[in-house]
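# The sequence isn't on hand, but the structure is:
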């Protein structure tokens, strides 16, 4: 890919030489499998999963949802080149902006400024895709060594990415997370990131930035059905410290009843008793307060999941937890945090992230104390 640098958000591009490195040589977060075994550098399942799972799941696994690149640099300008597989997805969906479908945003760790609470990952700027081949720069960042994360597109496939700085500045791998301790999140379009305004505001990315633990986003839009052939690949992810099963929005009550126990047993057999497994109801639909059909459908699924959870507990299952939809802090119904009744606005993603950023460390510490 030929780099073509131009001013994107801040500053101007000078005449200095820019040196690029492949993003895969930096710290890659949110990947359950090494890029050497995946069909594209930031795909979420390995190439050999093709044909063993439904094609809809495999195709969605090519999307780079939840993947982030961490690095450190003292450069005042950061350049980014990336190539996308899908031209059709370079622009917005009817309910989701192109900034999150195919864009990349840049965050920095605030350990150098008193202007905001220190110790936070904070937004810096955005790289957006006018076409499948994108090149841009964010500048005016100062010349102090800082840690950065770029969050990759939620609904497109990145074929290639490289990050660059002007010659004379340092660009190096930053490893602030222990990748032997990760949360595995198996979910729906909501988990994949729909319909956040930017990748960094998708709740799995917010949780990672909040709790200091990597989150592997295995959200598959419309296709989280608790399938055992998908679970065969879930259990291949290494370094899993907790699993969240967040499939309810894609299922009906009968499928929940027929699938939950076998999926949880599969996960438990693979990961052992030491890994907490969370069954999650998911967020409440925006019109459930007025539509009996919507309310009854959601209540039926939740009741079915509760019943299967109780069955597992009664069978002696250890370290199994349950999250109710009402616990996800969706706020005042007059400002329902969904776009079209199902998928979350940024505020909705933040509500979910706030809850799990408190809940996940609690259940991990609970098990540590008991053992």
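Perfect, thanks for sending it. Remember, predicted model here, so these are calculated numbers, not experimental data.

# from here on, contacts and neighbour counts on C-alpha atoms
OK.

# Tell me, how many residues neighbour residue 292?
For residue 292, the tally of surrounding residues (other CA atoms under 10 Å) stands at 11.

# Quick check: the gap between it and residue 300.
Distance of residue 292 to residue 300, given as CA to CA, to the nearest Å: 12 Å.

# again with residue 352
For residue 352, the distance to residue 300 - CA to CA - is 22 Å.

# ok, the nearest residue to residue 27 once chain neighbours are set aside - contacts?
Spatial nearest neighbour of residue 27, excluding adjacent residues (CA to CA, 6 or more residues apart in numbering): residue 70 at 5.1 Å. Taking CA atoms under 8 Å, 6 or more residues apart in numbering, we find residue 70 in contact with 26, 27, 28, 29, 147, 148, 149, 150, 173, 174, 175.

# The first one - how many residues pack around it?
Close neighbours of residue 26, defined as other CA under 10 Å, add up to 19.

# Same question for the last one.
For residue 175, the number of neighbouring residues by other CA under 10 Å comes to 15.

# Relative to residue 334, how far out is it?
Taking CA to CA, one finds residue 175 at 42 Å from residue 334.

# got it, and the second one?
Summarising the geometry, the distance separating residue 27 from residue 334, computed by CA to CA, is 42 Å.

# my read: residue 242 touches residue 186, true?
No: at 11.0 Å, residue 242 and residue 186 do not qualify as touching, with contact defined as CA atoms under 8 Å.

# Which residue lies closest in space to residue 92, excluding its sequence neighbours?
Leaving out its chain neighbours, the residue that sits closest to residue 92 by CA to CA, 6+ apart is residue 98, at 4.0 Å.

# how many other residues sit next to the one you found?
Here the number of neighbours of residue 98 (other CA under 10 Å) works out to 24.

# just residue 345 next, same as before
Neighbours around residue 345, by other CA under 10 Å: 23.

# correct me, but it touches residue 335?
No: Residue 345 sits out of contact with residue 335 when judged by CA under 8 Å, with a separation of 10.5 Å.

# Which one's more surrounded, residue 352 and residue 300?
Neighbour count, other CA under 10 Å: between residue 352 and residue 300, residue 352 has more, with 23 against 15.

# I'd like the distance between the residue lying closest to residue 240 once chain neighbours are set aside and residue 139.
Take residue 240 and drop its neighbours on the chain: the residue closest to it by CA to CA, 6+ apart is residue 182, 4.8 Å away. Distance, residue 182 to residue 139, using CA to CA: 32 Å.

# for comparison:
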């Protein structure tokens, strides 16, 4: 009995340091609200902190559009820290998962750190439900690091705290992007089906150029309504890109496209406006109805651009579909939305046009 008691006490004695060490490890981190740092990628100030648009101010927009603008697609938190570990706690509103998105892209986090002047992937926050907590990156040095933490593409972020070691600092960074190029579009722009939030194509354009490409993608609802045109026209932008043609019907394109462009032009007389045809959906490779529908969409927008140009609308540019996803039919996740390979190919087609029109230089990827 004495031996049993002695062995048990010895076990507790040996276990105690590990228990204390674990408690110290847990408490050796400070958490900073993202609201104390710098938010980049927002179209204009105002409204809920993690919303892309102030939906209370623009309350005449369709309800589904207002709801989608609460998603934090394209937004990122910019900060500097010398912490060797970066953690995060965050809360979203929806526990459901989308079939054509990774959980990380839909409701997770995506950390980039600048190295040798270029943004490089550093780690992700993988969601575990409505509330999540995890380590984004570990075992780094204690030198100062410039960080960019991308927010969920397809959920509303309610709260975010960034954890750093208690003996380190974390500070708001300076905006790494200049000017403001607004992209209005569909689910493809919002980020479906990129693997991570930072892989949405607007964010890739920003990192590649140093320009601020604003993500106004609306899943299934980039339909050029007048109320949305009025909101977009209120943004102080250096250029507007309309990559929304995948969503409206050919009839809606005919009825709305010219008015949308002229609404922008009325408030921005000289600002470049770039319209992009819809990509050819891989679903239409065998589905003849889909193939015909996409052809009609692209014909409808081409006709509207022709009419606008005949009416002497200046600084209006048109990017025609040019095998945006390649020709091997491997560029999509579900026959509609690009995978990362598809987005690579899209950007290879987009960048030469954008570089020439906007005088923007993109890094080679």
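Perfect, thanks for sending it. Given the structure is predicted, the values throughout are model-derived calculations rather than measurements.

# Show me which of the contacts of residue 70 of the first structure are buried.
Neighbour counting with 16 or more other CA atoms under 10 Å marks 26, 27, 28, 29, 147, 148, 149, 150, 173, 174 as buried within these.

# quick one on the thing from earlier: what does the residue nearest to residue 240 of the first structure correspond to in the second structure?
The criterion is TM-score structural alignment: under it, residue 182 of the first structure has residue 180 as its aligned partner in the second structure.

# neighbouring contacts of the helix ranked longest in the first structure?
Counting residues, the longest helix in the first structure under DSSP state H turns out to be helix 346-370. Residues from elsewhere that reach helix 346-370 of the first structure, judged by CA under 8 Å, 6+ apart: 195-197, 201-204, 206-207, 210-211, 241-242, 274, 276, 319, 327-330, 337-338.

# So which of those residues belong to helices?
203, 204, 206, 207, 210, 211.

# Excluding sequence neighbours, find me the nearest residue to the third one.
If I follow you right, that is residue 206 of the first structure. residue 353 (6.1 Å).

# next one: whichever strand or helix holds the residue nearest to residue 27 of the first structure to chain centre, how far?
Applying DSSP states H and E as the criterion places residue 70 of the first structure in strand 68-73. Relative to its chain's centre, strand 68-73 of the first structure lies at 16 Å (CA atoms, centre = their mean, to the nearest Å).

# Next, the angle from that strand to helix 203-211.
Strand 68-73 of the first structure and helix 203-211 meet at an angle of 40 degrees, taking axes from the mean of the first three to the mean of the last three CA atoms, to 10 degrees as the criterion.

# after superposition, how close is strand 68-73 of the first structure to the second structure?
For strand 68-73 of the first structure, the mean deviation from the second structure after alignment is 1.3 Å (mean CA distance after the TM-score superposition for the first structure).

# The second structure: matching residues for that strand?
By TM-score structural alignment, strand 68-73 of the first structure lines up with residues 76-81 in the second structure.

# Other residues contacting stretch 292-300 of the second structure?
Contacts for stretch 292-300 of the second structure (CA under 8 Å, 6+ apart): 245, 246, 248, 249, 250, 251, 253, 254, 277, 278, 280, 281.

# Can you show me the helices along the stretch 1-150 of the first structure?
Assigned by DSSP state H, counting those that start in this stretch, the stretch 1-150 of the first structure shows helices spanning 55-61, 98-101.

# Which among those helices is found nearest to residue 13 of the first structure?
Smallest distance to residue 13 of the first structure across the helices of the stretch 1-150 of the first structure (CA to CA): 22.3 Å, for helix 98-101.

# May I see the buried ones among the contacts of residue 70 of the first structure arranged in JSON lines, with distance to residue 59 of the first structure as well?
Converted to JSON lines, these look like this (distance: CA to CA, whole Å):
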{"residue": "26", "distance to residue 59 of the first structure": "25"}
{"residue": "27", "distance to residue 59 of the first structure": "25"}
{"residue": "28", "distance to residue 59 of the first structure": "21"}
{"residue": "29", "distance to residue 59 of the first structure": "20"}
{"residue": "147", "distance to residue 59 of the first structure": "32"}
{"residue": "148", "distance to residue 59 of the first structure": "29"}
{"residue": "149", "distance to residue 59 of the first structure": "26"}
{"residue": "150", "distance to residue 59 of the first structure": "23"}
{"residue": "173", "distance to residue 59 of the first structure": "30"}
{"residue": "174", "distance to residue 59 of the first structure": "30"}
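
# quick one on the thing from earlier: name the member of the ones in helices among the contacts of helix 346-370 of the first structure that has the highest neighbour count.
In these, the most neighbours by other CA under 10 Å go to residue 204, 34 neighbours.

# aligned partner of that one in the second structure?
Using TM-score structural alignment, residue 204 of the first structure lines up with residue 202 in the second structure.

# Around the aligned partner of residue 236 of the first structure in the second structure, count how many other residues there are.
Alignment note (TM-score structural alignment): residue 236 of the first structure maps to residue 234 of the second structure. A count of nearby residues for residue 234 of the second structure, using other CA under 10 Å, gives 14.

# What separation do you get for the aligned partner of residue 340 of the first structure in the second structure and residue 46 of the second structure?
Aligned by TM-score structural alignment, residue 340 of the first structure pairs with residue 334 of the second structure. In this view, residue 334 of the second structure and residue 46 of the second structure are 36 Å apart by CA to CA.

# part of a strand, is residue 296 of the first structure?
No: with DSSP: H, G, I helix; E, B strand; the rest coil as the criterion, residue 296 of the first structure is helix rather than part of a strand.

# which position in the second structure aligns with it?
Correspondence of residue 296 of the first structure to the second structure, assessed by TM-score structural alignment: residue 292.

# What count of nearby residues applies to its match?
When neighbours are defined as other CA under 10 Å, residue 292 of the second structure has 11 of them.
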